[in-house]
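*Asks:* I would like to see how this sequence folds:
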Amino acid sequence: MTTLAADREIEALMALHPKGFDLSLDRISRLLERLGNPQDRLPPVIHIAGTNGKGSCAAFSRALLEAAGHLVHVHTSPHLVNWHERYRLAAEGGGRLVDDEIFAEAIARVAKANAGQKITVFEILTAVTFILFSEHPAAAAIIEVGLGGRFDATNVVARSAVSVIMPVSLDHEAYLGDRVELIAAEKAGIIKPGCPVVIGAQETETALQVLIETAERLDCPTFVYGQDFLAYEENGRMVYQDEDGLMDLPPPRLPGRHQFANAAAAIAAVKAAGFEISHRAAEKAMTSVAWPGRMQKLAQGRLAELAPKGADIWLDGGHNPGAGIVVAEALAEQEDKNPRPLFLISGMINTKDQSGYFRAFKGLARHVYTVPVSMSDAGVPNDELAIRAVEAGLSAEPVSSVASALMLLRDTWDGPPPRILIGGSLYLAGAVLAENGTPPA
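*Replies:* Got it, this is the predicted structure:
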């Protein structure tokens, strides 16, 4: 798929408009009015916010609906390699990333309607979401929040079929606040009066209370993980339970115990949105779900070939302490099943808690190779990141690139085939998938 036309449109926009986030709904509301308010002509919306697990919930929700035979649009952000990844349009046999010509035309139409007014590129691209999703038929639109919730550009949708709040923890403190209850309040901003709310597994009672109180105040039917629905492992299977009974399902294809809770939130959300999910459809969804760059196994590709022979390579874009904990737990599960020495290849950006991320791997990782994040101006220098890893109690050294780290490990490691986690940033995950020759499709 050629990406030149859409890329040219986006590059022109980025030259005109400020980078970053400007949390307000005024500009995008004015723009959407000029476009005829396409956000009011969407199929039923599953709107997903949270600090961690949003993308996984979106992936499970899509898999469930498609397994049940429904046509589904999906909007996620950020992308890993190509802008097109943000827009998956409904199609028979499963959604497809937006065609370049359709994408470029929609961007040009939105930019023309904006007429050079001050706006962020994310707001323009969110308006593109509403244009695309309103003009192509589907049974549902899954829309992931970009940042926060209350003032995120996606929050102009007046009513949702269901609002989903995934785990809330500290992240983006400069925009959302430095206490978990403040961040929870921002995420709760997507809850609409009288519309169903699904609250995923929360890390703190503080966040949970804020979310429940908001839903109650707005008179919303509310479904809380651990109270109204849950999932657990039994005999190597996943058991999902809610007021309708039990479903005995295969374990999710996405690795890690945390994916049981993410899958459960998606099942609850799809049901709360008014869709029936048969046992057969749920089984198919658990085994077909895919979510690139999140505990993704790299079994082949240009970079994978540089690793020590027989290495078990994982790629994950998680970038905050909460993500570090669930990824470390997933790797500890792998260690229990198949013991191997663990090495990290890590790159991070300067808005994240680097030491907090690394602390999750203390006692688990043998050594860390820190690398630059070339796709972001905010990348932490690799020598500075190594210091953060050492402060967290790990052995670490800076190297020039992921390829260099893999070759260094191949040439110096004299032991059983290692397990390798490449992670710490979605920018890094995208760069790795591009260099490996395995971009999302």
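
*Asks:* For the rest of this, base every contact and every neighbour count on C-alpha atoms.
*Replies:* Noted.

*Asks:* Against which helices or strands is the helix or strand where Gly430 lies packed?
*Replies:* In this assignment (DSSP states H and E), Gly430 forms part of helix 426-436. With contacts defined as 3 or more CA pairs under 8 Å, 6 or more residues apart in numbering; DSSP states H and E, the packing partners of helix 426-436 are strand 312-316.

*Asks:* what angle sits between the strand it packs on and helix 426-436?
*Replies:* Strand 312-316 and helix 426-436 meet at an angle of 130 degrees, taking axes from the mean of the first three to the mean of the last three CA atoms, to 10 degrees as the criterion.

*Asks:* So what's the residue count around Glu33?
*Replies:* 12 (other CA atoms under 10 Å).

*Asks:* mind checking which helix or strand it is in?
*Replies:* Going by DSSP H and E, Glu33 is in helix 26-34.

*Asks:* Which positions in that helix come out as buried?
*Replies:* Arg27, Ile28, Ser29, Leu31, Leu32 (16 or more other CA atoms under 10 Å).

*Asks:* Test my guess that the second one contacts Phe130.
*Replies:* No: contact status for Ile28 versus Phe130: not in contact, 11.2 Å apart, counting by CA atoms under 8 Å.

*Asks:* Before we compare anything, build this one as well:
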Amino acid sequence: MSAHSTQSLAEREIDRLLAFHPKGFDLSLDRITRLLDRLGNPHLRLPPVIHIAGTNGKGSAAAFSRALLEAEGLGVHVHTSPHLVNWHERYRLAAPGGGRLVADEVLADAVARVAAANRGETITVFEILTAVTFLLFSEHPADAVVLEVGLGGRFDATNVIPDPAVSLIMPVSLDHEAYLGDRVELIAAEKAGIIKAGRPVVVGQQESPTALEVIVGVADRLGSPVSAYGQDFMAFEENGRLVYQDEEGLMDLPLPRLPGRHQFANAAAALAAVKAAGFDIGHDAAEQAMTSVAWPGRMQRLTHGRLVDLAPAGAEIWLDGGHNPGAGIVVAEALTEQEERQPRPLFLISGMINTKDQSGYFRAFKGIARHVFAVPVSASDAGVPNEELAARAGEAGLSAEPVNSVANALMLLRDTWDQREPPPRILIGGSLYLAGAVLAENGTPPT
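*Replies:* Here you go, the predicted model:
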């Protein structure tokens, strides 16, 4: 059977585009605007849009927003990127009982129509796929759209939405410096580019006071009402519950199903944003959303599958696509919490790409990880060779060795495990490419 015949219809259409158009990003909105005009401006025919930018936490905020709205019985379209295993993950269409990933023939048809409208002109594939988002979302009924930015904000292809119901800006830190600048205030200014005059803005928890200042400054200049974490709303743990507080009062909720304390602030930002967008979220819906929220590849517990079967018996396996120092810190904190509940030796199986600060990511695990198995990221041309990655982990003060695959690392652990010790806790992470490859190989792709 040829590889071609196993491809989905949409994959074939997208592969044709990838062969023809440049990869990467074009930081201007002219081409996407021209293309959308030819398609009849579908981005102007959408239900209320929750537009989300930020360095870390965008995906979690999108997942919480979707869970909150769906718990209220509303239909929600969701756009996220990148995908982990299949292109279809980028497009979740509203459906009774909860959104569904777009059907293959529906996506293939939309991609073909957008490509035809582009008439072979120069454009990036991300711009075409963003136009596909607007086309799909305008042609299927829904009550709300959750729209995640691809890169940056100001010149991201999603930033053609003229009047979002709310702009949500999640934590800003250094990432994609080549495109967005190498200082946190420059990056904050890029992310704040999604703010539109007079439209509400919600700002998630910011580590950097400078980032918060920049974002609030942009909102003030545009006359956009701002609600900021720590000032206008917040969340904290009390008696094993999540307490959300804003100017309207308190909500006493279950702890979010997504692990890690950082998810308290992410949940709060989504709740504030959905309310600012004009949706009335009742206590019952908020309670249900905290327990039903799901976000694959981000501190996802793997409990079964082909790769899981290779690990030492009883091992606890986590998968996380976080890839910058900020993500390393929140993942290390989440694993430390697990350690407090149930002590186990922690091992990392890590693969990263060369545009990320590898040593910065690994430093977060110093003193808590026993050993790192560095693996190649075969799904990306930019993968760091495993010997080099092991050296980066060593520079960050960790014991590390190169291994040629995740499967081999798991088998190596299994074959050398000392049965007198509790089974290990294993974090597979460092790249969304790696997370996607692991979900595919494990036989548990996102649904």
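
*Asks:* Looking at the buried residues of helix 26-34 of the first structure, which is nearest Glu92 of the first structure?
*Replies:* Lowest distance from Glu92 of the first structure to the buried residues of helix 26-34 of the first structure (CA to CA) belongs to Leu32, with 28.9 Å.

*Asks:* Tell me which residues touch whatever residue of the second structure lines up with that closest one, please.
*Replies:* Mapped onto the second structure by TM-score structural alignment, Leu32 of the first structure lines up with Leu36. Counting by CA atoms under 8 Å, 6 or more residues apart in numbering, Leu36 of the second structure makes contact with Pro42, His43, Ala131.

*Asks:* burial of the closest residue to Asp40 of the first structure other than its chain neighbours, as a residue count?
*Replies:* Leaving out its chain neighbours, the residue that sits closest to Asp40 of the first structure by CA to CA, 6 or more residues apart in numbering is Val157, at 6.8 Å. When counting by other CA under 10 Å, one arrives at 18 neighbours for Val157 of the first structure.

*Asks:* Test my guess that Val157 of the first structure contacts Gln39.
*Replies:* Yes: the pair Val157 of the first structure / Gln39 is scored as a contact, 5.8 Å apart, by CA under 8 Å.

*Asks:* In the first structure, what range does the biggest helix by length in the second structure match?
*Replies:* Ranked by residue count and defined by DSSP state H, the top helix of the second structure is helix 325-341. Counting by TM-score structural alignment, helix 325-341 of the second structure falls onto residues 321-337 of the first structure.

*Asks:* how about stretch 153-168 of the second structure: buried residues?
*Replies:* Those would be 153-161, 163-168, for stretch 153-168 of the second structure by 16+ other CA under 10 Å.

*Asks:* Now, those residues that are in strands?
*Replies:* Within those, residues falling in strands by DSSP state E are Val166, Ser167, Leu168.

*Asks:* how about a markdown table for those residues, with distance to Glu388 of the second structure added?
*Replies:* What follows is those, written out as a markdown table (distance: CA to CA, whole Å):
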| residue | distance to Glu388 of the second structure |
| --- | --- |
| Val166 | 43 |
| Ser167 | 40 |
| Leu168 | 37 |
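
*Asks:* got the contact list for the most centrally placed residue in the first structure?
*Replies:* Against the mean C-alpha coordinate of the first structure, by CA atoms, centre = their mean, the closest residue is Gly55 at 3.0 Å. Gly55 of the first structure sits next to Thr76, Glu144, Trp291 when contact means CA under 8 Å, 6+ apart.

*Asks:* Identify the residue of the second structure aligned to it.
*Replies:* Aligned partner of Gly55 of the first structure by TM-score structural alignment: Gly59.

*Asks:* ok, its match to Val172 of the second structure distance?
*Replies:* 14 Å (CA to CA, to the nearest Å).

*Asks:* what do you get for Met352 of the second structure?
*Replies:* 20 Å.

*Asks:* Likewise for Ile50 of the second structure?
*Replies:* Distance check for Ile50 of the second structure against Val172 of the second structure: by CA to CA, it reads 18 Å.

*Asks:* Spell out the secondary structure type for the alignment partner in the first structure of Glu105 of the second structure.
*Replies:* Glu105 of the second structure maps onto Glu101 in the first structure, with residues paired by TM-score structural alignment. Of the three states, Glu101 of the first structure takes helix according to DSSP: H, G, I helix; E, B strand; the rest coil.

*Asks:* okay, now the nearest residue to Glu101 of the first structure once chain neighbours are set aside: neighbour count?
*Replies:* The shortest distance from Glu101 of the first structure to any residue other than its chain neighbours is 6.8 Å, reached at Ala5 (CA to CA, 6+ apart). Using other CA under 10 Å, Ala5 of the first structure has 15 other residues around it.

*Asks:* Gln39 of the first structure too?
*Replies:* Counted with other CA under 10 Å, Gln39 of the first structure comes out at 24.

*Asks:* My guess is the match of Glu105 of the second structure contacts Arg8. True?
*Replies:* No: using CA under 8 Å as the test, Glu101 of the first structure is too far from Arg8 to be in contact (11.6 Å).

*Asks:* The stretch 301-447 of the second structure: strands as residue ranges?
*Replies:* 316-320, 346-350, 371-374, 400-402, 425-429 (DSSP state E, counting those that start in this stretch).

*Asks:* what would the ones you listed look like in TSV with mean neighbour count and distance to Ala270 of the second structure?
*Replies:* Formatted as TSV, the entries for those read as follows, by neighbours: other CA atoms under 10 Å; distance: least, CA to CA, whole Å:
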stretch	mean neighbour count	distance to Ala270 of the second structure
strand 316-320	22	21
strand 346-350	24	30
strand 371-374	26	34
strand 400-402	21	38
strand 425-429	24	25
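
*Asks:* Let's have those in TSV, adding distance to Arg183 of the second structure.
*Replies:* Compiled in TSV, the strands of the stretch 301-447 of the second structure are given as follows (distance: least, CA to CA, whole Å):
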stretch	distance to Arg183 of the second structure
strand 316-320	26
strand 346-350	27
strand 371-374	29
strand 400-402	31
strand 425-429	26
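
*Asks:* Quick one, which of those gets closest to Arg199 of the second structure.
*Replies:* strand 316-320 (33.6 Å).

*Asks:* and the closest one, how far from the chain's centre?
*Replies:* Strand 316-320 of the second structure sits 16 Å away from the centroid of its parent chain (CA atoms, centre = their mean, to the nearest Å).

*Asks:* For that strand, give me every contacting residue.
*Replies:* 297-303, 308, 331, 423-432, 435.
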